[in-house]
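Have a look at this fold, sequence not included:
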């Protein structure tokens, strides 16, 4: 067992460069794990501040691995420094939950997101 808490994790993402992965938790945080066996949970750092509230909220790393973005149950996009886990920016994007957010695969400052109601937005 890698994760012994009572929360489901609707999204797991691997860091593009460093040996760790993150798991979006229904406990309203993103947990950090080593990607080398035995896949240990980092008990001292995690990404917090965004709400999940049972929605299948996704998160993603930027191409360079410096940022982690997450949707939220209140319709905002949260930008974290991936190293420090510090919340850097929050953007209100929707009236309903923002369920997915992803960086453009080749243009680093472009971001796409979608809401629970089916709205899609592109930021750049």
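Happy to help now that I have it. Everything numeric in this text was worked out from a predicted model, so none of it was measured.

CA only for contacts and neighbour counts going forward, please
OK.

ok, the spatially most central residue of the chain to residue 29 distance?
Note on the chain: the residue nearest the mean C-alpha position is residue 59, at 2.6 Å, using CA atoms, centre = their mean. Residue 59 sits at a distance of 11 Å from residue 29 (criterion: CA to CA, to the nearest Å).

before we go on, here's another structure to hold up against the first:
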């Protein structure tokens, strides 16, 4: 372990590298705070963003890193200025939101996955809903953009996976199977050729995502870990050769992408490992965050 950041007082729910450079790390917590950490130099807390009254569930950087979104159990979505620490816009939601994401190519729009079975596409400037995608039968858990932002994939507690075309509220591909379980966390393979989903039957499932195709790869899965109903967000090495995930027992698991073989397990935290992020430029470094309130940097 290279470093352990210990500023949060409750479970750390999400984290993101600063876009492009990854010299900063943004984290959110059930203590209602968001923190920005220095990765390379003194490794201290550079700023704390205070404004939510209850736990923060998710955060999302804009592609230029100048702003980020947060959403919490207080049913507020907020936009923050990364440099000044000011909240520049906020929207109150009637429904609980599970994920917020800026559109990768349009900094003025973001998407919110809600527990009413809908994804709402919002305009930051007006605060208005531009489009709603509402075919799911239960809470929407994740939003993942593919095909350079022209399409996106949603997963839900209804156990189905849906593929959408941008701005068109009609499902273009529907993946469902009686054997499928709910997928509360997704990740994209570098290059965008595949997605992986943390399935609640204790395996990571794989979806092929070509330009004109989207399907589940039923011959490939990564197994051995225990998630026990938690949304442990998996990830990839920068070259896509390895898959990584935390589990409910404080461990980090590594698999070989090509063969699906388990490589090793690292004892990392004293609680659920909520997310693992490989550093995009330092292939031997990764960060993990946990319900034990800590964020750790590994080499």
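That came in fine, so what should we check first? Fair warning: this is a prediction, and the values are worked out from it, not measured in the lab.

ok, back up a step: quick one: the residue nearest to the centre of structure 1 and residue 50 of structure 1, what's the gap?
With CA to CA as the criterion, residue 59 of structure 1 and residue 50 of structure 1 are 11 Å apart.

where do the contact lists of these two overlap?
Listed as contacting both residue 59 of structure 1 and residue 50 by CA atoms under 8 Å, 6 or more residues apart in numbering are 70-71.

For structure 1, just list every one of the strands.
11-14, 20-25, 29-34, 41-48, 59-61, 67-70, 76-81, 87-92, 98-103, 111-115, 120-123 (DSSP state E).

In contact with the equivalent of residue 235 of structure 2 over in structure 1, which residues?
With TM-score structural alignment as the criterion, residue 235 of structure 2 lines up with residue 60 in structure 1. Applying CA under 8 Å, 6+ apart, we find residue 60 of structure 1 in contact with 13, 68-70, 101-103.

returning to that earlier point: for the residue nearest to the residue nearest to the centre of structure 1 when sequence neighbours are not counted, what are its contacts?
Nearest residue to residue 59 of structure 1, sequence neighbours excluded (CA to CA, 6 or more residues apart in numbering): residue 70, at 4.2 Å. Shown in contact with residue 70 of structure 1 (CA under 8 Å, 6+ apart): 50, 57-60, 77-79, 100-101.

if we go to 6 Å?
Contact partners of residue 70 of structure 1, counting by CA atoms under 6 Å, 6 or more residues apart in numbering, are 59, 77-78.

which one of those sits closest to residue 95 of structure 1?
residue 77 (11.8 Å; CA to CA).

Which position in structure 2 pairs with the closest one?
Under the alignment (TM-score structural alignment), residue 77 of structure 1 pairs with residue 252 in structure 2.

Name the nearest residue to its match, ignoring sequence neighbours.
residue 246 (4.3 Å).

Contact partners for the one you found?
Residue 246 of structure 2 neighbours (CA under 6 Å, 6+ apart): 232, 252, 273.

Now do it against residue 36 of structure 2, distance only.
Counting by CA to CA, the gap from residue 246 of structure 2 to residue 36 of structure 2 is 22 Å.

Matching residue 14 of structure 2 against structure 1, which residue comes up?
That one, residue 14 of structure 2, aligns with nothing by TM-score structural alignment.

Distance-wise, check residue 14 of structure 2 relative to residue 99 of structure 2.
Separation of residue 14 of structure 2 from residue 99 of structure 2 (CA to CA): 10 Å.

Residue 184 of structure 2 too?
Residue 184 of structure 2 is 10 Å from residue 99 of structure 2, by CA to CA.
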